[in-house]
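S.K.: Give me the fold of what follows.
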Amino acid sequence: MVRVPATSANLGPGFDTLGLALAIYDELIITGTDAPGVFVEVTGVGRGDVPTDESNLVARSIAHTFRHVGLPSPGLQLQANNVIPHGGGLGSSAAAIVSGVMAAAGLLRGVAELTLDTMLVLATELEGHPDNVAPALYGGLTIAWTTDAGPRAKKLLVHRGVSPLVFVPDHSVSTALARSLQPAVVPYADAVFNLSRSALLVAALTQSPELLLEATEDRLHQEYRASAMPETSSLVHLLREQGFAAVVSGAGPSILVLASDPSQRAAAAALVAGHAGDTWRAVMAAVDVKGATVNPHQVEAKPQL
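M.R.: Prediction:
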């Protein structure tokens, strides 16, 4: 079985660079079959909507990884148990990609050994950028960047006082639409502002949670994308005005609050419940520290992960 956490990218000022793994998991069970092709059964989020054949993103990720080592993808039965919302800014596509890459790596054990760094490259090739796939693979807080040789990532441990809270609305937003609203050029002062806040955010998340409100200030992307998700923008402003470190999670429309302790997290949940009723679902999630995991086992004499 493969287990992959949800992720929240950007975290306010760390646009396309910072990411956090959250203890909300999609699970994938893989069974080898004698018949060629890939057959997918989906339960939970995406059932009836996502493809159930070789065009499924998990299946494509498995095939991509097998091609990397010069081997054909075997016949497989996949059972995808999905919890991460689709189109919510919580890394559902990254989780699917990492699930496939990790599953393929597990199937290839003893034939071709793939390191986490290689899996980061393969996942980024499919996702297009490493800010979500990095925390999905490594867990914790990650700093991702690209070089001429490919994507890189550094994992950091999050201060135990940091208490994440996610607000998930009953609607989604296209990531492509959100990204289309981002300008190609930003003011110099705004770039410098975000550089300072990004550096401060790393310190706040790893050492000084009391600085999270200031550290999550952003001028590069959230306001530009506000027109695509006005309810999200309004709620982020309300939370921040009341002293909570709220940011748009990834491309939205979900909201991430980085509370400095559990009591502050509970207060933020109460504020949103009183303001927005049941249109936003509050999820109190811990920081995932392990990242994606693979647990091989046998069921009915058929090889599974």
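
S.K.: drop to CA atoms for contacts and neighbour counts, all remaining ones
M.R.: OK.

S.K.: tell me what the helix or strand containing Gln79 is packed against?
M.R.: Per DSSP states H and E, Gln79 falls inside strand 76-82. Applying 3 or more CA pairs under 8 Å, 6 or more residues apart in numbering; DSSP states H and E, we find strand 76-82 packed against strand 18-32, strand 38-44.

S.K.: to compare against the first, here's another:
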Amino acid sequence: MRLRAAHVRVRVPATSANLGPGFDALGMALALHDELEVRAVASPGARVEVEGEGAGEVPDDERHLVVRALRAALDHVGAPQTGLHLRCRNRIPHGRGLGSSAAAVVAGVLAARGLVDDPDVLGDDDALALATLLEGHPDNAAPALLGGLTLAWTADGGAGGEGVRAARLPVHPDVAPVAVVPAQHLSTHAARGVLPAQVPHGDAAWQAGRAALLVEALGRRPDLLLDATGDRLHQGYRRAVMPESLALVDALRTRGVAAVVSGAGPTVLALARRTDAPGGAGQDGLPTDADAAVADAFGGVMAGWRVLRLAVDPGGATVRTLLD
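M.R.: Here you go, the predicted model:
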């Protein structure tokens, strides 16, 4: 396998995993993107420039997650390694449950796809398997790669990225995600560390019903979203490490909004619905049923929280060759 291109541009969306009951399985791509340019250069090693989220915090050399994923993808297809120059424009908040690490991994794999002379060797199935192996779970990697709403699973006997599969599911046009992002970070490791090894059978059965209902609610019946986003498997156990986030989830749900913890948190995601009511506006200029509830829950004092009204990203990650 040889390198075909020397300069590519990658664009990858933020994602929200779990969506309440779909723990480690459901995920949604959001219209908030990291963009990066990758150049293959003659000098050895890697040089990384970062603008936006993570600037001055993430590594600027071979340790950078995009570089590590890109090099793993080149090794995976038997392509030669090369010196690298990355320029990253990051908009996805880090450590907030919006899939920033999955976006970096998918970006690295897609950059390798753009550089090699046979992009088909890193088709979507192979790219998802490799991204899952590097990321650990497919729930963020699948929507980052494929876009839209995805259901990811691993075939029996699969290990690491082997046997991972994903299917795209329809999303009703009235669904309008609203991310409420706190100032503080929380690592996925810390959020997973408080989960029990076992849960009651009754809770597991209840959760399975809600996960099935969520697919119907997101695809055809947004009026069912509040019931469909109930959870007994992970959010309650995480209250100790993100009390403000769970308090906001409770406050919004009490006001009739289908609010959940986004991924491992601490961002809160409202699966809102577009409305015809006056006042407020989503990204596409239409108001949502969450606007007044969010404002009321905060009482006008945001205390470092940001509200991001986002669309569902339908296309997922892209890569294109640039001609110098």
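
S.K.: still on that earlier bit, any idea which of the helices and strands packed on strand 76-82 of structure 1 gets closest to Thr142 of structure 1?
M.R.: Set against Thr142 of structure 1 and scored by CA to CA, those come closest in strand 18-32, at 5.3 Å.

S.K.: before we move on, back to that, okay, the strand holding Gln79 of structure 1 sits on what stretch of structure 2?
M.R.: Counting by TM-score structural alignment, strand 76-82 of structure 1 lines up with residues 84-90 of structure 2.

S.K.: any residues touching stretch 206-225 of structure 2, and which ones?
M.R.: Stretch 206-225 of structure 2 has contacts (CA atoms under 8 Å, 6 or more residues apart in numbering) with 21-22, 169-172, 174-175, 227-233, 258, 271, 273.

S.K.: burial count for the corresponding residue of structure 2 for Gly291 of structure 1?
M.R.: Taking TM-score structural alignment, Gly291 of structure 1 has Gly316 as its aligned residue in structure 2. Counted with other CA atoms under 10 Å, the neighbours of Gly316 of structure 2 add up to 24.

S.K.: and Ser262 of structure 2, what pairs with it in structure 1?
M.R.: In structure 1, Ser262 of structure 2 lines up with Ser249, judged by TM-score structural alignment.

S.K.: quick one: contacts for that match?
M.R.: Shown in contact with Ser249 of structure 1 (CA under 8 Å, 6+ apart): 8-11, 88-90, 255-256.

S.K.: Please identify which helix or strand holds Val178 of structure 2.
M.R.: Per DSSP H and E, Val178 of structure 2 falls inside strand 175-181.

S.K.: which residues of structure 1 does that strand align to?
M.R.: Under TM-score structural alignment, the match for strand 175-181 of structure 2 is residues 162-168.

S.K.: Same check on stretch 209-228 of structure 2?
M.R.: If you align by TM-score structural alignment, stretch 209-228 of structure 2 falls on residues 196-215 of structure 1.

S.K.: tell me how far the ends of the matching stretch are from each other?
M.R.: Using CA to CA, to the nearest Å, the end-to-end distance of stretch 196-215 of structure 1 comes to 8 Å.

S.K.: try stretch 69-80 of structure 1
M.R.: 24 Å.

S.K.: Please apply the same query to stretch 31-48 of structure 1.
M.R.: By CA to CA, the extent of stretch 31-48 of structure 1 from end to end equals 21 Å.

S.K.: In structure 2, what range does that stretch match?
M.R.: Counting by TM-score structural alignment, stretch 31-48 of structure 1 falls onto residues 39-56 of structure 2.
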